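> My questions concern the predicted model and sequence given below.
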Amino acid sequence: MSKYIVDQQYEKYTFEDQAVWRYIMRQLKFFLKDHAHPSYVKGLEKTGITINEIPRISEMDQKMRSIGWGAVSVNGFIPPVPFMEFQAKGYLPIASDLRTIEHIAYTPAPDIVHEAAGHAPLLVEEEFTRYLREYASIASKAIINKEDVDLYLAIRKLSDIKENPDTPPEEIKKAEQHFFDVKNNMGSPSEASQLTRMTWWTSEYGLIGDMKNPKIYGAGLLSSIGEARECLKPHVKKIFLTVDCVNYGYDITEPQPQLFVTPNFSHLLDVLYEFRDQMAFVVGGIEGLKKAQKAQTITTVELDSGLQISGRLVRFDEFRDQVAFIKFQSGCQLSYGNQQLQGHGNDYHKEGYSTPLGRLEGSHKPLYKMTSDERQRLGLRINQEVSLKFQSGFLLKGTLKDILFVDEKPVVLTFNPCLVKRGDELIYDPSWGPFDLGLGEKVVSVFGGPADREAYKEENEFKPVLAPIKELTAEKKKDDAFYKKVRQLRSEKKKSHWSSLTEEYFQDFSHLWLPGLELVELAYELDIEESQRQAFEKKLKTLPFSKESKKYLEDGLLIANQKL
């Protein structure tokens, strides 16, 4: 898991960044203190989140230990599986980047506002954190389709491109088109995408309490003041949360037309468990194998012997409503108890893996349950040639070379040379080298990913890349120096400096709406004469900002005198 953790690089934040954080947090806290779940405000304090300064993730980590959690810094979108593993182990992965002032209201890319101010505060609620950990544990076993992987990559690319102010418009348009092309060709949702919908409608965009007057608890709403305000209005449909939420798709680029309301946090677990009981890792069998084969991704088939086979399932045969044969594409792993068996990694089984399953003709028990004497009566002795005929019609002829035992039972028999066929169909030719017969009668579980994730050698291993520290232009450096002066005034509280800064603002920095707003706030904090403050504010309102910037400024002025 350590490969996903990066240094926060606190020095990358500019003084403008600090002002952006402060603006967002003031807006959020003012609105959410009345409209979020009651734990929100106390959760900010308990997780080390303040209004005036971007949090240091290492300090958040220490602060969160008191509520049984920790925090780690990651680089933007990390793959879903490791994200869930962090969460299951009680660590909140926090993307350390901060949205730009151009996207101050909302950004589709994960940023520290969303991850820290959105996700962290509600971790003080024990029942909610139990849901998050259970969800993460269950989601880590979900089967993910190839289309899901393509969509994840398209979303990550689009988010990164949109958040970069230097990206040419044509490149954004191209990334958007690619995202919509992938999204529109998804087919039926996988277990993973259905669970993603569940987390979207709960921990990201969830409402809680009374259907007519719900409160906000979802991190996506807690970190976006615009969406937080809109979501409680009547035009957004409110639906009682049931497992049916997994059938509702969502669009990250548009406001949500409906949201789901849970009466309490314990109800989230009821909904989660209802979905869990339908998943392949619980039901196993032929139904589970069908999901794995359709996925075209790495999945694990677990047999009743405990043997786990991981790879891309390309074929399975049935016999009397049971699985008689399974075949995996290149890069397979054999495990037991989620631990890779020695010598059976995907580097060894790089050409793939297949094995007949079930009982032998005339046998009243599967091979893995037989005693040593019973195996020897079948002719299963080291360096002895043997012929095994399965009830399903598969025939194996070969020389037994090794028996691999785990927990005092055989799980793999190795033959060399070996012939495996069924009727006229050749399954394994003696010239191909050793054949490993996996022992088991029933498929008890099928789940996403390799059984031993740490040992499995990925083809395209994730490599986190640190975002480069912003190289400011000369003009931007000048702007940032002014943001610094305003920030220093707040900390030093030298009342006499306010007038000189307002003069400097109108002379050189009137193209920036945010420091202008901060000077109004400081007028209240420093008890500047009302006539001076009003004159400054009146002139500030006449400046030719963009329509969006004027709206942000107006929202800020409405609460400029509030101590939050």
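Received, thanks.

> Going by C-alpha atoms from here, please, whenever you check contacts or count neighbours.
Fine.

> now the strands: where do they sit in the stretch 151-300 of the chain?
With DSSP state E, counting those that start in this stretch as the criterion, the stretch 151-300 of the chain has strands at 207-209, 214-216, 237-240, 258-262, 299-303.

> let's bring in a second one:
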Amino acid sequence: MNSVTETDQVWQAAYANQQQLIGAYHEHIHPWYIQGFQRLSLSPHELPDKAALDAALRPFGWEVVLVDGIIHSREFAALIAEQRFPVAANVRTLSQLEHSPAPDAIHDILGHLPFLCSPAYCAYLRNAALAFARCPLDRIELEYFSARKTYGDLTAASASADQIAQAEHEVARLSRMLAGADSLIAQVNRLFLWSIEFGVLQTPEQRIMLSGAAILSSRREVTRVLREQHRYVPYTSAAAQVDINYTEPQSIYFVAPSFDSYQSVLEQVMQPEQVAA
């Protein structure tokens, strides 16, 4: 568990990094994010607690719920339906400033919360959460979620190398089983990740606009996405069949013209016959 002093040091460094990121790449960061970051007016000096986050989000109709690492998509859907956004209670260490091995407060607060100031973004977020709630549960997906949570918990707790290696092996094994799975919940989860976490948009003027929380909460990820434009492919329902790589850079990035495209593709995948299946 981080001491209060280190937690605040991590927050101060992460917040300063985010301000620099916005300054350096504002032409390629979605305006909804920049506006939200400014409107939340979070303190740059200390990690905001639940009360501070709730106060910042209240004008936009949201509050936060502190959670233990990752949560299942069904739990996420229930919280979003109540306009309560899950924020991880754990915080990365200074040595993990650029990348946390598990979901943490820095990612959730700086990556996701600014977008909650945008009604249009929230409309898509709620629709994605509703899609999760409508998906039949899948045994392999549940096992994979459990393995990922175990791996994240172990790495965040600085467990032994053997424990972490075993957990990583189990995640990899189940990931291979899940790869290309056509269960509806697996497809919706991929669309969620390629839009909410790794979202990349392109304006009619061909300008790249970053909108994914996993990208925007890491300078390394921002520079990689902007540098590797040869990896761009159009965002279509094909994204529902492509898994995210959690340990290596993505081999491709799906690029959409707008959030309307995210919604359209989600509706294609959630056709009645698919949900009934």
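Here it is on my side, so go on. Given the structure is predicted, the values throughout are model-derived calculations rather than measurements.

> quick revisit: now tabulate the strands of the stretch 151-300 of the first structure in TSV and tack on distance to Asn416 of the first structure.
Listed next are these as TSV, based on distance: least, Cα to Cα, whole Å:
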stretch	distance to Asn416 of the first structure
strand 207-209	61
strand 214-216	63
strand 237-240	60
strand 258-262	59
strand 299-303	24
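
> how about the aligned residue in the first structure for Gly199 of the second structure, what does it touch?
Using TM-score structural alignment, the equivalent of Gly199 of the second structure in the first structure is Gly206. Contacts for Gly206 of the first structure (Cα atoms under 8 Å, 6 or more residues apart in numbering) come out as Trp200, Ile216, Tyr217, Gly218, Leu259, Phe260, Val261, Thr262.

> Arg377 of the first structure: which of the residues you listed is nearest?
Nearest to Arg377 of the first structure among the contacts of Gly206 of the first structure is Trp200, at 57.7 Å by Cα to Cα.

> what's the distance between the residue most central in space within the first structure and Ser137 of the first structure?
The structure's the first structure has its C-alpha centroid closest to Pro80; by Cα atoms, centre = their mean the separation is 3.8 Å. Pro80 of the first structure sits 12 Å away from Ser137 of the first structure, going by Cα to Cα, to the nearest Å.

> what do you get for Asn184 of the first structure?
For Asn184 of the first structure relative to Ser137 of the first structure (Cα to Cα), the value is 29 Å.

> more neighbours, the two?
Between Asn184 of the first structure and Ser137, counted using other Cα atoms under 10 Å, Ser137 has the larger neighbour count: 18 against 10.

> wait, isn't Phe265 of the first structure in contact with Thr129?
No: the pair Phe265 of the first structure / Thr129 is not scored as a contact, 9.1 Å apart, by Cα atoms under 8 Å.

> Excluding chain neighbours, what is closest to His178 of the first structure?
What sits nearest to His178 of the first structure in space, not counting adjacent residues and going by Cα to Cα, 6 or more residues apart in numbering, is Ala154, at 6.9 Å.

> List the buried residues in the longest helix seen in the second structure.
If you go by DSSP state H, the second structure has its longest helix at helix 4-25. Buried residues in helix 4-25 of the second structure, counted by 16 or more other Cα atoms under 10 Å: 7-12, 14-15, 17-18, 21-22, 25.

> again with stretch 192-211 of the second structure
For stretch 192-211 of the second structure, by 16+ other Cα under 10 Å, it's 192-202, 208-211.

> just stretch 59-72 of the second structure next, same as before
Those would be Phe60, Trp62, Glu63, Val64, Val65, Gly69, Ile70, for stretch 59-72 of the second structure by 16+ other Cα under 10 Å.

> Next step: those residues restricted to helices.
Of those, none are assigned to helices by DSSP H.

> Switch these over to JSON lines; also include distance to Ser160 of the second structure.
Converted to JSON lines, those look like this (distance: Cα to Cα, whole Å):
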{"residue": "Phe60", "distance to Ser160 of the second structure": "43"}
{"residue": "Trp62", "distance to Ser160 of the second structure": "38"}
{"residue": "Glu63", "distance to Ser160 of the second structure": "36"}
{"residue": "Val64", "distance to Ser160 of the second structure": "32"}
{"residue": "Val65", "distance to Ser160 of the second structure": "30"}
{"residue": "Gly69", "distance to Ser160 of the second structure": "19"}
{"residue": "Ile70", "distance to Ser160 of the second structure": "21"}
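
> That concludes my questions; thank you for your assistance.
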